[in-house]
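K.L.:
coordinates only, sequence not included:
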């Protein structure tokens, strides 16, 4: 396995993280704390715990993860993990089990961070299209020996 990170990867920046799945990527928000792991804030369904979406914050392996394929930098401004978690806790978690709720939820967190002046969102429709197109081509990065594909958003700062 390689330990070389991809440019323009940066510890401490905020990323939209895409995890390869059968239909569309699972999406969360991540702040890398080292070159090999970070803190992931996302919603997920764990049917053993709840039949609906729940908010989860956890340590996420970056290098060598089988499913993490995309990291789109949306802020290099030094948003802290606590600020991200605080914003995420104010965003309503869907009360259903429908596929595809994770990206709209992540978008709402990005809006909250923008409202709190922690990042500058230039265009949500632009960001959504950019992430969809970027993550769609990244399935080849979903391997233990590949670092996720990394890019910087044109629609956030």
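P.N.:
Yep, that arrived. Not measured: the values here are computed from a predicted model.
K.L.:
for the rest of this, base every contact and every neighbour count on C-alpha atoms.
P.N.:
Fine.
K.L.:
now residue 149: how far from residue 18?
P.N.:
Using C-alpha to C-alpha, to the nearest Å, one gets 10 Å for the distance from residue 149 to residue 18.
K.L.:
of the two, who's got more company?
P.N.:
Using other C-alpha atoms under 10 Å as the criterion, residue 149 and residue 18 rank with residue 18 on top: 30 against 24.
K.L.:
secondary structure element for that one, which one?
P.N.:
strand 14-19 (DSSP states H and E).
K.L.:
following that strand, which helix or strand shows up next?
P.N.:
Criterion used, DSSP H and E; the element after strand 14-19 is strand 26-32.
K.L.:
next one for the comparison:
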């Protein structure tokens, strides 16, 4: 039997008003988008429960173990935008390049490089003068601008999230 290593199954970006801004699935065709949308929504309760106990630390660590295979990890920016990574513990076959071929569990620190890369990508999106974060808020998007979607549509950002999700593996120190 070939060894398997954890891999990213889903990356979710959730706005400060708990609205989904972006969801990426890995691999994109093999996952049920509705199932992961529900999982991301369920993570909001954990963020809310832990929020009063958090100060400057952005890493929320393990939010919840969904089952014996999937686990959700969270990170929140100082503006209230939440990043959620769902890890599939049997995600992909191990290759000779994988730093660890027999993973029993993950440490919260294993996901920090991915969260930092996601935060850098989000900051890059915010630096774009044509990107208006208020356009993606459910409080202003439909009322003032008559925009139908609150999803992030930047191709650059979507490609960065895809790159980060595919590049992450346990033991990777920088993405």
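P.N.:
Okay, I see it. In this text, all values refer to a predicted model and were calculated from it rather than measured experimentally.
K.L.:
once they're superposed, tell me the TM-score.
P.N.:
For this chain pair, the superposition-based TM-score is 0.38 by TM-score structural alignment, normalised by the length of structure 1; 93 aligned residues with a C-alpha RMSD of 4.7 Å.
K.L.:
re the thing from before, shared neighbours of residue 149 and residue 18 of structure 1, anything?
P.N.:
Counting by C-alpha atoms under 8 Å, 6 or more residues apart in numbering, the contacts common to residue 149 of structure 1 and residue 18 are 69, 70, 71.
K.L.:
out of these, who has the most neighbours?
P.N.:
Counting neighbours by other C-alpha under 10 Å, residue 71 leads these with 31 neighbours.
K.L.:
so for the one helix or strand residue 85 of structure 1 maps to, what gets flagged as buried?
P.N.:
Secondary structure assignment for residue 85 of structure 1, by DSSP H and E: helix 81-89. For helix 81-89 of structure 1, the neighbour count (16 or more other C-alpha atoms under 10 Å) marks 81, 84, 85, 87, 88 as buried.
K.L.:
I figured residue 28 of structure 1 hits residue 104, correct?
P.N.:
No: Residue 28 of structure 1 lies out of contact with residue 104 (C-alpha atoms under 8 Å); the separation is 10.1 Å.
K.L.:
neighbour-wise, which of the two wins?
P.N.:
Applying other C-alpha under 10 Å to residue 28 of structure 1 and residue 104 shows that residue 28 carries more neighbours, namely 24 against 13.
K.L.:
who touches the more buried one in this structure?
P.N.:
Taking C-alpha under 8 Å, 6+ apart, one finds 16, 17, 18, 40, 41, 42, 43, 102, 103, 106 in contact with residue 28 of structure 1.
K.L.:
go again with 6 Å.
P.N.:
16, 17, 41, 42 (C-alpha atoms under 6 Å, 6 or more residues apart in numbering).
K.L.:
which one among those gets closest to residue 111 of structure 1?
P.N.:
For the contacts of residue 28 of structure 1, the minimum distance to residue 111 of structure 1 (C-alpha to C-alpha) is 12.9 Å, reached by residue 16.
K.L.:
surely that closest one and residue 31 touch.
P.N.:
No: with contact defined as C-alpha atoms under 6 Å, residue 16 of structure 1 does not count as touching residue 31 (9.1 Å).
K.L.:
could you check which of those two is surrounded by more residues?
P.N.:
The residue with more neighbours, out of residue 16 of structure 1 and residue 31, is residue 31; 28 against 23, by other C-alpha under 10 Å.
K.L.:
pretty sure that one is touching residue 39, no?
P.N.:
Yes: taking contacts as C-alpha under 6 Å, residue 31 of structure 1 lies within contact range of residue 39: 5.4 Å.
K.L.:
following the lengthiest helix in structure 2, which helix or strand comes up?
P.N.:
Using DSSP state H, we find that the single longest helix of structure 2 is helix 33-50. Using DSSP H and E, the helix or strand that directly follows helix 33-50 of structure 2 along the chain is strand 59-65.
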